[in-house]
Each structure stands twice: as C-alpha cells, then as structure tokens.
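J.: generate coordinates for the sequence data below:
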Amino acid sequence: MRTIFAHRGVSSLAPENTLSAIKLCTDYQVRWFECDIDILHDGTIVLFHDSTLDRCTNRSGSLFALNRQDLDQIDAGNWFGDEYRDERIPTLEQLIAMMNQYQLNANIEIKSGDVSAEASHRLLAGLDRALNQLDDGREYIISSFNPMLLAEFKRLRPQARVACLFETHTLNDDWHMIMEWTGAECIHPQNEGLTQQQVQLFKSKGYQVNVWTVNTKDRANQLFNWGVDGIFTDFPQHLPKYSQLNDV
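T.: Below you'll find the predicted structure:
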C-alpha cells in the first residue's frame, strides 16, 4: 500500500498548516495530509508547527500567549506570498469541518508541549472531543515525538491509530519498547539515514511505516520498493499518481 501525505498541506505551494495548503490536496488528488496542532492560552487548539509566531506569521512571540480573538489580527500567509495575505491560523474545528467537506484524511501531529503538563492534558482532551465531529469514513492517525502524550491519548481514545515519530538520532535499540508502551500501530522514522534493513525490521514486527520528509521522486520510489507504506512530502504534486491508489 502506498500513501502520499501532503506535509503541512501542500506546503510548497501555500503557507504551511493553513486551510489554503490543505484545500490544495483536492486539486492534486491527495487524500491524506499531515498537520501540527498546539494549544493557545485560552484552550483553543490551532494548526501551527512552532512554539513561536516568528517564522510563519507577521508577529513575534509565544503561540501559547494568544487567545482565540487574537487570531483575527495575525497574518499567517503574507510571508509566503501576496496572494495569501490575511490567511489566518486555523482552529482544529475548522480543520475537522474541512476534512468532512472535502473528504480528506489526516495525520495530526501533537506538538510535544513546552508550556506545562496541564496545557498538554487540555490539548489531548480537546483533540479527543474534536475527533468525535468527524464524519463516518474519515480516517486519521495521531502522531507525536513525545511517547508520553501518545500513550495518554491512546488511553483516552483506544480506537485511535497512533504513530511514534523518530528522528534518526533517537531511533535507538529501545524503539520497539516505546512502540509497545504507547500502543502505536505505526512508526514514522526520519528519511535521512533510514536503511532497508530498518524498514524490514519494522515491517517484520507488524508496524505500518510512514517516512518523513521525502522530497525527491527517486527516494520515494526506493522507499516504496523497500516496502514502506507511506511518505510525507512537501511536493505531492510532483509524485506519480500511481502511488496514491491505495490508502493506509
């Protein structure tokens, strides 16, 4: 099975983690996308990768310091291009509505959280509630680099499919214990340095393997030939459609 995940939406053509980037999936027949979620001071859950606003908005400072009403004053698109001026940071509720409207599926990455345990608990509880609003037939994977968050979310929502994210330097001999501890069905290793032997080991243990972030056709083809189930890419529009015929 071969699945293409549009990384932070079609982030090579539109500002990452915005509704515009996610809607572009429909233009390129990409059924799965990846996005990041975090929580604001008032408990609003939003799509955003960084803990600060500096890189992808017209503002500076902490994401967590914001409240929902602040979102109307923040431009999350003009940095990418004039045509995306006044693009807003989306809320999780808006994301769920878009998934239902366009029949899209999502890998939702929970950011590790550098504010407090209490904020992380609110993030998990809010995500659990939001997923109840998905239409029948919509699919999702919940991923994180933080195994504690994944284990807690799996406890909250046992029916959720969860995935452990690993960077190359954190993919140590204890990876299988971490997968078992969290109850994960999927492993998401970093592309750089990943070997065929590692992929074969993951598959032999019964795990689904989705690799991040793969931005060339030849590497995507190699990984699929090794047996990986999916890849995350910034350029889904450049990859052959044959690799999107089957979902995870």
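J.: going by C-alpha atoms from here, please, whenever you check contacts or count neighbours.
T.: Will do.
J.: which residues does the longest strand along the chain contact?
T.: Among the segments of the chain that qualify as a strand by DSSP state E, the longest is strand 32-39. Contacts with strand 32-39, where a contact means CA atoms under 8 Å, 6 or more residues apart in numbering, come from 3-9, 17, 22, 25, 45-49, 64, 92, 104-111, 113, 119-120, 122-123, 232.
J.: now the other sequence, so there's something to compare against:
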Amino acid sequence: MKEKILAHRGVSLTAPENTMSAFAAAVEQGLAGIELDVQMSKDGHLIVIHDERVDRTTNGKGLVKDMTLEEIKNLDAGSWFAEKYSGVKIPVLEEVLELIGQREFIINIELKSGIIQYPGLEERVLKAVKKCGLLDRTILSSFNHYSLLKIKEISEDARIGVLYYAGLVDPWEYGRNLKAYSLHPFFPSVTEQMVKECLEQGLQVIPFTVKDKETAKKLIDFGVEYVIMDWGRVN
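T.: Below is the predicted model of the structure:
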C-alpha cells in the first residue's frame, strides 16, 4: 500500500506539516511520495507552507506575501506541534527538491494561487523543478485552474493535476481539455466507474485527503494512481 501513498504535507500526523522533518520521514518510511504547498515570500522565494498566513503553524503572525525569506526563516515552525520539534524551520521548495534528489519518489506540488495571486509563481516553480531534474517525477496541482493553464503554456512537458471539490459531470472531459496528467478530486466523489472512465481517457486519478487506510485501500482497488493521505506512525 505504501507505494500508492503521497503523504499529505509530509508525514504530518507525527511531524509538523510541510517541514523537512515531515518530508524526510516519508522518504524513510518508503512511501511513494509527498504532497506539499507552495506560496511566495515578499522577496520572491518559494515558501513551503499551506496557509496564506504563518499564524497557525509558527510562532509568528502575518501573511507570507508580506514577509522576506529572512523573516520567515527566523520563525519556529515546530514548537506548536511538539516540544521536540522546537526550532524547526519553514523550508523553501529548493530544500525539499534537494532532499528528494534522484530517488524514485513522487512530489506533488500544490500551487496556492487561489486566495492570493503570486505573480511569477508558476515560472519560478517550474524553474526550480527543472533545475533539479525532477520534472518527470513532479505533479503540479492547483485549485486555480488558470495557474494550470499557465504551467502548460510555459512547459508542455509539465504534468498538471486538476484539484476540485464538487462532483463534476464527465470530469475526464474537463481534464482532457486542460491537457492534464491527472484529476485530484475530493475523495468522497470518487467512484470505481469514474476511475475506469478516466483511465480509458488517459487520465490518472489522485484523490485527496484520505484519513484512514480502509478508504485508501478501497480507492486503490478502484485503480487510482496514488492517494493523498494523512500519514504517520503511532509512537
């Protein structure tokens, strides 16, 4: 089963989400890959964090877009989770890509370009991924489908994943129109017939965010490529 799991924000049940500790744990535990979120700092760096604000997962306050990399790196991104992670820092995307290196490992990068527009985000992410030689092991997803179109305009070879919540009628048609590699639906909307139709149309299905192994197994049996899942070992 592990070869089908993309750890949601890393091994986020036993390490602080979207940190190097959580990502390293996914590598060590032999999972298929990781899912992470990218926003952009005031000075144009690719910041790996889910929320638009740093308040929930650090000891700081404010919007990522209003902070420099130096200011972000001065934050504690681990103490909120557990004392043993005190001092853990928010990573930049390049640090995560370097960790992955040439391993047979999938990285799903979600571009957080919906609530806040980050000019140049798509170009910068693609540049970082290509520089590390990881384009063929990276899936770039977003709820902002204009970002996905922009990615394909910049790089036809990029693999894009269409994130969505609501049940779509004939989602494979929508995915094909976007020249997507995969559809990333909210998991309750996934049926076996839907997965079968997508696969026949050349689209992979990667549901999010599954909370338990029983549901994950059912979806894997349907034929999904990966499952984005909250993952972590019980200590």
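J.: picking that back up, which residues of the second structure does the longest strand of the first structure align to?
T.: Aligned using TM-score structural alignment, strand 32-39 of the first structure spans residues 33-40 in the second structure.
J.: what's the answer for stretch 55-69 of the first structure, then?
T.: Per TM-score structural alignment, the counterpart of stretch 55-69 of the first structure in the second structure is residues 56-70.
J.: and the matching stretch, what's buried?
T.: Residues of stretch 56-70 of the second structure classed as buried: 57-58, 60, 64-65, 67, 69 (neighbour count, 16 or more other CA atoms under 10 Å).
J.: compile those into JSON lines and extend it with columns for distance to residue 201 of the second structure and secondary structure.
T.: Putting those into JSON lines (distance: CA to CA, whole Å; DSSP: H, G, I helix; E, B strand; the rest coil) gives the following:
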{"residue": "57", "distance to residue 201 of the second structure": "40", "secondary structure": "coil"}
{"residue": "58", "distance to residue 201 of the second structure": "43", "secondary structure": "coil"}
{"residue": "60", "distance to residue 201 of the second structure": "46", "secondary structure": "coil"}
{"residue": "64", "distance to residue 201 of the second structure": "39", "secondary structure": "helix"}
{"residue": "65", "distance to residue 201 of the second structure": "39", "secondary structure": "helix"}
{"residue": "67", "distance to residue 201 of the second structure": "43", "secondary structure": "coil"}
{"residue": "69", "distance to residue 201 of the second structure": "42", "secondary structure": "helix"}
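J.: you'd agree residue 87 of the second structure is up against residue 77?
T.: Yes. In terms of CA atoms under 8 Å, residue 87 of the second structure counts as a neighbour of residue 77; the distance is 6.7 Å.
J.: and the two? which has more neighbours close in?
T.: residue 77 (28 against 14; other CA atoms under 10 Å).
J.: so for the equivalent of residue 152 of the first structure over in the second structure, what's the nearest residue that isn't a sequence neighbour?
T.: Aligned counterpart of residue 152 of the first structure in the second structure: residue 150 (TM-score structural alignment). Distances taken as CA to CA, 6 or more residues apart in numbering place residue 122 nearest to residue 150 of the second structure, at 7.1 Å, with adjacent residues excluded.
J.: my read is that that neighbour contacts residue 147, right?
T.: Yes. Judged on CA under 8 Å, residue 122 of the second structure makes contact with residue 147 at a distance of 6.8 Å.
J.: can you check which residues contact both of these two?
T.: By the contact definition CA under 8 Å, 6+ apart, residue 122 of the second structure and residue 147 are jointly contacted by residue 111.
J.: which residues of the second structure fall in helices?
T.: Secondary structure of the second structure by DSSP state H: the helices cover 20-28, 69-73, 93-100, 121-131, 145-154, 171-177, 192-200, 213-222.
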